[in-house]
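>>> okay, here's the prediction I keep looking at, along with the sequence it came from:
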Amino acid sequence: MPAPQAARDSVELFSARASGYAQFRPHYPASLFAWLAGQCRQTDTALDIAAGNGQASLPLQRHFHRVLACDASAAQLNAGAHWESVERFVADAEQLPLKDNRLDLIVVAQALHWFASPAFFAQARRALKPGGLFCAWCYSLLEIDSALDEIINRLHGKTLAGYWPAGRASVDAGYRDIHLPFARLAVPAFALEATWSFEQLIGYLRTWSAVTKWQQTHGSDPVAAVQASLREAWGDVQASRRIRWPLHFLAGYPTQ
């Protein structure tokens, strides 16, 4: 369980990379949000916690009448464009400024590991309507091909070992180490997929929080150190490549 200081440190790290997140993070599949709506008794109000720049908030608008988004980082909330119709507010996940029994759905995309505490789950239970659904998910390393994957895995697991914030281990474990105190719901297999240029891949790697920490510590760019190897493994840098990130879920209904 990450300590409160680790959670505060994560806000600073991701605030510093807010524009990069808005530009280089992949998008979640539309089928995921259609499935989530189908598991809810009603589709009046959904909340995206730790919403960042709205990558999960915006797709929810196709299925819910009202979408709320909160984040501890005001910079993250202000980094996304064209989501004025989402009701955004700054809040800590463990202190949601919402009345009881107001939400049909709570989602937490790639962030539960920062605050997966009994206090947070109590807040989620309080805010959800009877029969309301909670769903959190994460994704870890991308998959391209064996040559590129080997270089990226080495950067992630060796070069940057010790530079990931507390809580990253939960992501690498696919959230299997987090106990969800709700009646569990099985989730179908979903994945993020994107067709990216080589420059988009490099931009994405530079959004990694451990890369930021490495740069702060050493004053150098660990991505630049492997860029030539990545370029060689990529092949034609004018060509785009298909990239995939498997998603891992924790979903369930709080018992009343």
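Great, that's in hand. Numbers count the residues shown, from 1 in each chain.

>>> going forward, measure contacts and count neighbours with C-alpha atoms only.
OK.

>>> and the helix or strand containing residue 123, how far out from the chain middle?
Counting by DSSP states H and E, the element that carries residue 123 is helix 118-127. In terms of Cα atoms, centre = their mean, to the nearest Å, the gap separating the centre of helix 118-127 from the centre of its chain is 19 Å.

>>> what segments of the chain are helices?
Ranges of helices in the chain, per DSSP state H, are 4-16, 18-24, 30-38, 57-60, 74-79, 118-127, 146-154, 168-172, 198-205, 209-218, 222-234.

>>> hold the first one in mind and look at this next one:
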Amino acid sequence: MEFLLYLGYGLFSTNAESDVIIRNYYYTIIGEYWDKERKYLDENYTTISFPFDEISTESFENHFTWSFDELMGYLETWSATQHYIQKNNSNPLDIIREELKISWEKNDKKVTFPLLFRIGKLK
């Protein structure tokens, strides 16, 4: 029997205060710089054509505890961050860096990534 698996991870969450800053960054500051295919992750892969016998799965998450430098390093890897830098010759993280650092330092520094799965049997 053959199977097909789509696997990815969605936008992470953390403490409520930092989430507001990060979501503003994600959607407003760099929103227009995401590749068009990013929408599939934002839609949890539910809009991708999937002509297979889908197998339902439970949901999974990855949990981490990050330093501020690890958080910023991760945000720096985002393709939209890099596209913004290339187009504007400035780093968009500079817009949120100080506010996010204050928020991060006074909260628990926990990060949760939703894992996205679609599994199906080939017909």
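Nice, I can see it. As the structure is a prediction and not an experimental result, all values here were calculated from the model.

>>> what's the TM-score here?
After superposition, the two chains reach a TM-score (TM-score structural alignment, normalised by the length of the second structure) of 0.94; 123 aligned residues with a Cα RMSD of 1.4 Å.

>>> that older thread, okay, the helix holding residue 123 of the first structure sits on what stretch of the second structure?
Helix 118-127 of the first structure corresponds to no residue of the second structure when matched by TM-score structural alignment.

>>> list the buried ones in that helix?
For helix 118-127 of the first structure, the neighbour count (16 or more other Cα atoms under 10 Å) marks 120-121, 123-127 as buried.

>>> before we move on, what about stretch 104-115 of the second structure?
So, applying 16+ other Cα under 10 Å, buried residues of stretch 104-115 of the second structure: 104, 109, 111-115.

>>> cool, and stretch 205-220 of the first structure?
Residues of stretch 205-220 of the first structure classed as buried: 205-214 (neighbour count, 16+ other Cα under 10 Å).

>>> equivalent analysis for stretch 3-19 of the second structure, please.
For stretch 3-19 of the second structure, a neighbour-count test (16+ other Cα under 10 Å) marks 9-10, 12-15, 18-19 as buried.

>>> start to end distance for that stretch?
End-to-end distance for stretch 3-19 of the second structure: 36 Å, by Cα to Cα, to the nearest Å.

>>> give me the residues contacting that stretch.
Contacting residues not belonging to stretch 3-19 of the second structure are listed as 41-42, 44-45, 100, 103-104, 107-122 [Cα atoms under 8 Å, 6 or more residues apart in numbering].

>>> cutoff 6 Å now
41, 103, 110-122 (Cα atoms under 6 Å, 6 or more residues apart in numbering).

>>> can you tell me the closest non-neighbouring residue to residue 252 of the first structure?
Distances taken as Cα to Cα, 6 or more residues apart in numbering put residue 184 closest to residue 252 of the first structure, at 4.2 Å, once the chain neighbours are dropped.

>>> give the aligned equivalent of the one you found in the second structure.
Residue pairing (TM-score structural alignment): residue 184 of the first structure is matched to residue 54 of the second structure.

>>> burial measure for that match, as a count.
Residues lying near residue 54 of the second structure (other Cα atoms under 10 Å) number 15.

>>> which residues touch the nearest residue to residue 60 of the second structure once chain neighbours are set aside?
Distances taken as Cα to Cα, 6+ apart put residue 115 closest to residue 60 of the second structure, at 5.5 Å, once the chain neighbours are dropped. Residue 115 of the second structure makes contacts with 8-9, 60-61, as judged by Cα under 6 Å, 6+ apart.

>>> if we use 7 Å, what do you get?
Residues near residue 115 of the second structure by Cα atoms under 7 Å, 6 or more residues apart in numbering: 8-10, 60-61.

>>> and residue 68 of the second structure, by the same measure?
Contact analysis of residue 68 of the second structure by Cα under 7 Å, 6+ apart lists 101, 104.

>>> ok, now how distant is it from residue 108 of the second structure?
Taken as Cα to Cα, the spacing of residue 68 of the second structure relative to residue 108 of the second structure amounts to 11 Å.

>>> residue 120 of the second structure too?
Note on residue 120 of the second structure: its distance to residue 108 of the second structure, by Cα to Cα, is 38 Å.

>>> picking up where we left off before, among the contacts of stretch 3-19 of the second structure, which lie within strands?
The strands, defined by DSSP state E, take in 110-121 from the contacts of stretch 3-19 of the second structure.
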